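Provided below are the primary sequence and the corresponding predicted coordinates.
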Amino acid sequence: MFCNALNYAILASVLAGCVAADRVLIGFRVVSAKEAAIINDKSNIFRDSEYCYVKADENRLDSTPKTWIPKISASGTHLWGASESTILNYVRAQMESGEDEDNSLRLGLIELNEPNEQLLIPTSMANNDALDFYARCFASQYELSQHYWEVVNYDSWTKQRGRKE
C-alpha cells in the first residue's frame, strides 16, 4: 500500500516515567524466532516471522492523530504506491491546528485484501517512544491466540483524519 512502508518501524518501548499506564492493543505482527527473542527480551518490536501482539499506552494513543490514507485523495492524487513526500503532504493536509504530520499514525486498507486494515507507525514516533509500546511474540498463531486475541477496532480510535476508502 505505501511505497516506503519499510521506512516505518512498528515500535519502541520505554516506560513513561514511573507511572505504569494502561495499554491497549494496536495490532499483531509475524516475526522470526530470532527477532521474537529480541522483542521478548526488550519488549520492543523489529522486523522479521513469529506472531506478536503490540500494545501502546491508551492515553498517548487517544491523543495522537490517526490519518486514513485512501487509494486516491479527494483531489485525485494516487496515494497507494506514491512517494513518501506525496503521502506526507496528504497527511499534513489532514492535520488540525497544532498537530504534526510526523506524529500521526497512518491507517489504510490492505490492497487486494480489503476490507483488512493496517497500521503504520512513523519511524520518528517509534524512535521517540511516542506511544510507550509493549510487544510479546510467540512461535505460532495458535500459541499467540492462547495468550491474547481480539480484533483491533481502528474505527473506535479517537482523532481520526482523512478518508477510510
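That came through, no problem.

CA atoms for contacts and neighbours, from now on please.
Fine.

burial count for Lys164?
The tally of other residues near Lys164 (other C-alpha atoms under 10 Å) stands at 15.

For it, give its distance to Glu35.
Going from Lys164 to Glu35 by C-alpha to C-alpha, to the nearest Å gives 32 Å.

how about the strands of this protein, start to end?
23-32, 49-57, 66-68, 105-109, 117-120, 134-138, 160-162 (DSSP state E).

In TSV: those strands, plus distance to Glu150 and mean neighbour count.
Rendered in TSV, the data for the strands of the chain read as follows (distance: least, C-alpha to C-alpha, whole Å; neighbours: other C-alpha atoms under 10 Å):
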stretch	distance to Glu150	mean neighbour count
strand 23-32	8	19
strand 49-57	10	22
strand 66-68	20	25
strand 105-109	18	22
strand 117-120	14	18
strand 134-138	15	26
strand 160-162	21	20
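
Would you map the helices across the chain?
Secondary structure of the chain (DSSP state H): helices at 33-42, 58-63, 84-94, 123-127, 141-147.

Tell me which of these sits nearest to Ile69.
Closest to Ile69 of the helices of the chain is helix 84-94 (C-alpha to C-alpha; 7.9 Å).

List the buried residues in the closest one.
For helix 84-94, the neighbour count (16 or more other C-alpha atoms under 10 Å) marks 87-88, 90-92, 94 as buried.

Which strands or helices does that helix pack on?
strand 160-162 (3 or more C-alpha pairs under 8 Å, 6 or more residues apart in numbering; DSSP states H and E).

how about a cut-off of 10 Å?
strand 66-68, strand 105-109, strand 160-162 (3 or more C-alpha pairs under 10 Å, 6 or more residues apart in numbering; DSSP states H and E).

ok, and here's another one to check against it:
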Amino acid sequence: MLLGNINRISIFLALVYLCTSGQGARIVIGYRVVAEAEARRIKDTKTPFRDPAHDSEFGSQIGNGVYLGKAIPGELPTVTHGWITDQHISAVERPGGWRETKGRENFHCVFKADEDKFDDAAKAWVPSTYWDEGERSIAQYIRGFGEDPDETVRISYIAGYGKTLQMLLPTSMVNADTLDIYAKCFPSKAELMEYENEIVDWRDWNLYGEPGEPGL
C-alpha cells in the first residue's frame, strides 16, 4: 500500500514537472488603460491582440503593433481623441500612470511576460531619425543588428514629450504570443494597484543601438 502511494506521488510530481518545465516566471512589462471592449477581450483570452488591418506603412511613430507608453503621472495630457486606442495603446511602466480617456469607461490593465522568453527576445532603441519613416525603413534599421523586425521589441522617446518613453510590441509578435503574455484588467486604478504595483525600468534591459535625442 505504501509503495503504491509512493508511485502515485512520483507520477504526480513528474506530471507537474512536465507541465511547468517549459514555463519561466512571469515579469511585469507594463500597464495600460483600455476601453471596455478591449477589456472584455482581455478578460476572455488573458492576452493582448492587435488587428493586422490597423497596420499601415506610414501609420505610427516606430512601426506597427501594440504601443506601451512609459509616462509619469500627469506628464502626458488626458486623451480626448480616438487614435490612441487604435495605434498607441496606452500602457505605462507604473500602475495607474497613464491618464484615462474622457468620454468612455476606462479599465486599468497589467501585462506580464514569460521571463525567459522576454529575456531572449531582441530589443532595440529606435532613434528620432527613423520616427514616422514607415515600417519598411524601421525594419531595415533593425535588420542591421541581425534581428527579425517582426520579433524585436522596440523602444523610443515619444515625439513631443521629451524623455518620456514608449515601447512597441510588433503585431506578429503579439498575435503569435511569442512572449507568452498574460494580461489582466480592472475597472479602477485602485483595484489594479491592489493586485500589482511593480514599477518597470525599461532602461535596465539590454537594447541594441542608442536612444538618440529626446522627442521635443
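Nice, thanks for sending it over. Only a predicted model underlies this, so the values are computations on that prediction, with no experimental measurement involved.

Send over the TM-score of the superposed chains.
TM-score for the superposed chains, counting by TM-score structural alignment, normalised by the length of structure 1: 0.76, backed by 139 aligned residues with a C-alpha RMSD of 1.8 Å.

re earlier: I'd like the helices and strands packed on helix 84-94 of structure 1 laid out as JSON lines, including distance to Ile121 of structure 1.
Converted to JSON lines, the helices and strands packed on helix 84-94 of structure 1 look like this (distance: least, C-alpha to C-alpha, whole Å):
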{"stretch": "strand 66-68", "distance to Ile121 of structure 1": "10"}
{"stretch": "strand 105-109", "distance to Ile121 of structure 1": "5"}
{"stretch": "strand 160-162", "distance to Ile121 of structure 1": "14"}
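
Now do the same for Val126 of structure 2: its match in structure 1.
In structure 1, Val126 of structure 2 lines up with Ile69, judged by TM-score structural alignment.

Compute the number of surrounding residues for its match.
A count of nearby residues for Ile69 of structure 1, using other C-alpha under 10 Å, gives 23.

For it, which non-adjacent residue is closest in space?
Gly108 (5.3 Å; C-alpha to C-alpha, 6 or more residues apart in numbering).

Quick one: map the one you found onto structure 2.
Using TM-score structural alignment, the equivalent of Gly108 of structure 1 in structure 2 is Ser156.

For Ile199 of structure 2, see how far away its match is.
The spacing between Ser156 of structure 2 and Ile199 of structure 2, counted by C-alpha to C-alpha, is 18 Å.

for the residue nearest to Ile69 of structure 1, what are its contacts?
1-2, 67-71, 80, 114-120, 154, 163-165 (C-alpha atoms under 10 Å, 6 or more residues apart in numbering).

Which of those residues are still contacts in structure 2?
Among the contacts of Gly108 of structure 1, the contacts conserved in structure 2 (both residues aligned by TM-score structural alignment, their matches' C-alpha atoms under 10 Å) are 67-71, 80, 115-120, 163-165.

of all those residues, which comes closest to Asp22 of structure 1?
Distance to Asp22 of structure 1, by C-alpha to C-alpha, is smallest for Leu119 among the kept ones among the contacts of Gly108 of structure 1, at 20.0 Å.

what's the counterpart of that closest one in structure 2?
Using TM-score structural alignment, Leu119 of structure 1 lines up with Met167 in structure 2.

gap between that match and Ser10 of structure 2?
Note on Met167 of structure 2: its distance to Ser10 of structure 2, by C-alpha to C-alpha, is 44 Å.

aligned partner of Leu131 of structure 1 in structure 2?
In structure 2, Leu131 of structure 1 lines up with Leu179, judged by TM-score structural alignment.

Would you mind confirming that that match is in contact with Ala122?
No. Using C-alpha atoms under 10 Å, Leu179 of structure 2 makes no contact with Ala122, being 11.2 Å away.

shared neighbours, the two?
Contacts common to Leu179 of structure 2 and Ala122, judged by C-alpha under 10 Å, 6+ apart, are Glu151.

Skipping adjacent residues, who's closest to Arg23 of structure 1 in space?
Nearest non-adjacent residue to Arg23 of structure 1 (C-alpha to C-alpha, 6+ apart): Asp57, at 4.2 Å.
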